[in-house]
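J.: okay, sequence plus prediction incoming.
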Amino acid sequence: MIFKYGNVKIEIPQGYEFVYYATFIVGEYDHIHVKKDDIVLDAGAFVGDFTLKIARKVKEVVAVEPLPWAFELLKKNVEANELKNVILINKALYDEDTTLTLSDEGVGSKLGEGNLTVNTITIDELGRNFTVVKMDIEGAEGKVMKGEWINSVREIAIELHGKENIERVTSYLVSHGFKLTEMKMNHLLINTFKNVLLHFPSFVDAERKSKVLYSAIFKKKYYVPALQREEIKIVYGRK
């Protein structure tokens, strides 16, 4: 299914339409304010929703996605949008170079589970001084909170999974000079109102195809996990 948002077009598999809404309409990462000289890490890029949204506004994006079929669609979406400043990495981020199993559950895929075998890489080994990081790596975020990469980061948005990870990662970020804000419902309502107004034709087209927002309002089917489960939070950090 093809969705649009301004000058961005993105193909998203059926059943994953909520990914478009979470990134482009609800704006769960809209607290990030990128600059033209930024080098951005999209950790857990999936099919490229966040990468496509910000790539034309920054110097470079390194998009890391371990799931093979999602990576192929990520590559296809980057090529379709003619983005020349995006580096694609088909590996999983971890605290060492190794080989791990991965479950094939789309946006819910987890390292250490399932039958897929993936190679891992550390953030430091990507060889960039990242200034902005978006991270959604389904529970592995605690493993990558080490190394020199954090020193150059100005802003970070991270989806945290599990009480232990939430406590560990937030403490780590605070100890490295970040001021943290947790995403709340009022943030999403403001973002949704703003994004619908700014890109109304794209929103109408997406809603006609998927009825995601209709389902959220009238059927109480919400698509941002951090609002439904206490063990998942989206946290923003700025230095």
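T.: It's in.
J.: can we go C-alpha only for contacts and neighbour counts from here?
T.: OK.
J.: list the contacts of Ala206.
T.: By C-alpha atoms under 8 Å, 6 or more residues apart in numbering, the contact list for Ala206 reads Phe3, Lys4.
J.: can you name the next helix or strand after the strand or helix carrying it?
T.: Assessed by DSSP states H and E, Ala206 sits inside helix 200-210. Counting by DSSP H and E, the next helix or strand C-terminal to helix 200-210 is helix 212-218.
J.: check which residues of that following helix are buried.
T.: Of all the residues in helix 212-218, those buried under the rule 16 or more other C-alpha atoms under 10 Å are Val212, Leu213.
J.: other SSEs contacting the helix or strand where Val118 lies?
T.: Secondary structure from DSSP H and E places Val118 in strand 116-121. Judged by 3 or more C-alpha pairs under 8 Å, 6 or more residues apart in numbering; DSSP states H and E, the packing partners of strand 116-121 are strand 92-93, strand 99-102.
J.: what about versus this one:
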Amino acid sequence: MWGAFVGLYSLKAAKLGALVIAVEPNPVSFAALCENIKLNNFGNIIPINIALSDHEGLGYLNIVDKRMPSSIAHISRQICQNVVCINMTTLDSLIESLGLSRVDIMKVDVEGHELEVLKGCQNSLRKKLISKLIVEVHTPVRVRLLGITQLLKSYRYKIDGIFEGVLYARAK
């Protein structure tokens, strides 16, 4: 789960017995995610406090409202009062560092940073390490979908459908 927020979907997947890697860069949401994992006594969720992108390094996270999701943006475009400096990595690097040989389902909800996350896992896409993808596409949906579908199709992923801003794809 990339953009795990407080863990709603992570908890559901873990309840079904899946090993869940829950990535959440927002420190407030990450603390709530860890608390939810602890309260529900799940040992099969690995929470990771980092942002995924198309490169490694530092980034900036807009904390728009503590009760709402955040967004990654360049500091030069900031209009928010609360900006947090965060570490970023690529999904390829994360998959390698965790020693994963496959990812059965990858859910991405990263508030407008979808294409950058997917660009950061091109090696995994090329090798078909990721079987299925669920990508929540944020506005402007039409513009973002074009780049996302082109990238996935270039690695021979089949787009199964797009419903209410959520793209479903799988390896061919």
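T.: Noted; the coordinates are in hand. Just so you know, these numbers come straight off a predicted model, no measurement behind them.
J.: where does the TM-score land?
T.: The pair, once superposed, lands on a TM-score of 0.80 when counted by TM-score structural alignment, normalised by the length of structure 2; 150 aligned residues with a C-alpha RMSD of 1.6 Å.
J.: go through the strand holding Val118 of structure 1 and flag the buried ones.
T.: Across strand 116-121 of structure 1, burial judged by 16+ other C-alpha under 10 Å covers Thr117, Val118, Asn119, Thr120, Ile121.
J.: how about stretch 62-70 of structure 1?
T.: Buried, per 16+ other C-alpha under 10 Å, within stretch 62-70 of structure 1: Val62, Ala63, Val64, Glu65, Pro66, Leu67, Pro68, Ala70.
J.: distance to Thr98 of structure 1 added to the buried residues of strand 116-121 of structure 1, as JSON lines?
T.: Converted to JSON lines, the buried residues of strand 116-121 of structure 1 look like this (distance: C-alpha to C-alpha, whole Å):
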{"residue": "Thr117", "distance to Thr98 of structure 1": "10"}
{"residue": "Val118", "distance to Thr98 of structure 1": "9"}
{"residue": "Asn119", "distance to Thr98 of structure 1": "6"}
{"residue": "Thr120", "distance to Thr98 of structure 1": "5"}
{"residue": "Ile121", "distance to Thr98 of structure 1": "8"}
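J.: distance of the aligned residue in structure 2 for Gly44 of structure 1 relative to Pro47 of structure 2?
T.: Alignment note (TM-score structural alignment): Gly44 of structure 1 maps to Gly3 of structure 2. Applying C-alpha to C-alpha, to the nearest Å, the value for Gly3 of structure 2 to Pro47 of structure 2 is 11 Å.
J.: check Glu24 of structure 2 too.
T.: 8 Å.
J.: now do the shared contacts for these two.
T.: Phe30.
J.: let me see the contact set for the counterpart of Ser154 of structure 2 in structure 1.
T.: Under the alignment (TM-score structural alignment), Ser154 of structure 2 pairs with Ser175 of structure 1. By C-alpha under 8 Å, 6+ apart, no residues touch Ser175 of structure 1.
J.: ditto for Val64 of structure 1
T.: Contacts of Val64 of structure 1 (C-alpha under 8 Å, 6+ apart): Leu41, Asp42, Ala43, Gly44, Ala45, Leu88, Ile89, Asn90, Lys91, Ala92, Leu93.
J.: could you rerun that using 7 Å?
T.: Val64 of structure 1 makes contacts with Asp42, Ala43, Gly44, Ala45, Leu88, Ile89, Asn90, Lys91, Ala92, as judged by C-alpha atoms under 7 Å, 6 or more residues apart in numbering.
J.: you'd agree Lys76 of structure 1 is in a helix?
T.: Yes: according to DSSP: H, G, I helix; E, B strand; the rest coil, Lys76 of structure 1 belongs to a helix.
J.: what count of nearby residues applies to the alignment partner in structure 2 of it?
T.: When structure 2 is aligned by TM-score structural alignment, Lys76 of structure 1 is paired with Glu35. By other C-alpha atoms under 10 Å, the residues close to Glu35 of structure 2 number 14.
J.: correct me if wrong: Val61 of structure 1 contacts Gly48.
T.: No: the pair Val61 of structure 1 / Gly48 is not scored as a contact, 10.7 Å apart, by C-alpha atoms under 7 Å.
J.: if we can go back for a sec, and of the buried residues of stretch 62-70 of structure 1, the nearest to Arg154 of structure 1?
T.: Val62 (16.1 Å; C-alpha to C-alpha).
J.: how about the closest one, what's its match in structure 2?
T.: Under TM-score structural alignment, Val62 of structure 1 pairs with Ile21 in structure 2.
J.: spatially nearest residue to its match, not counting backbone neighbours?
T.: Using C-alpha to C-alpha, 6 or more residues apart in numbering and skipping residues adjacent in sequence, the residue nearest Ile21 of structure 2 is Ile46, 4.9 Å away.
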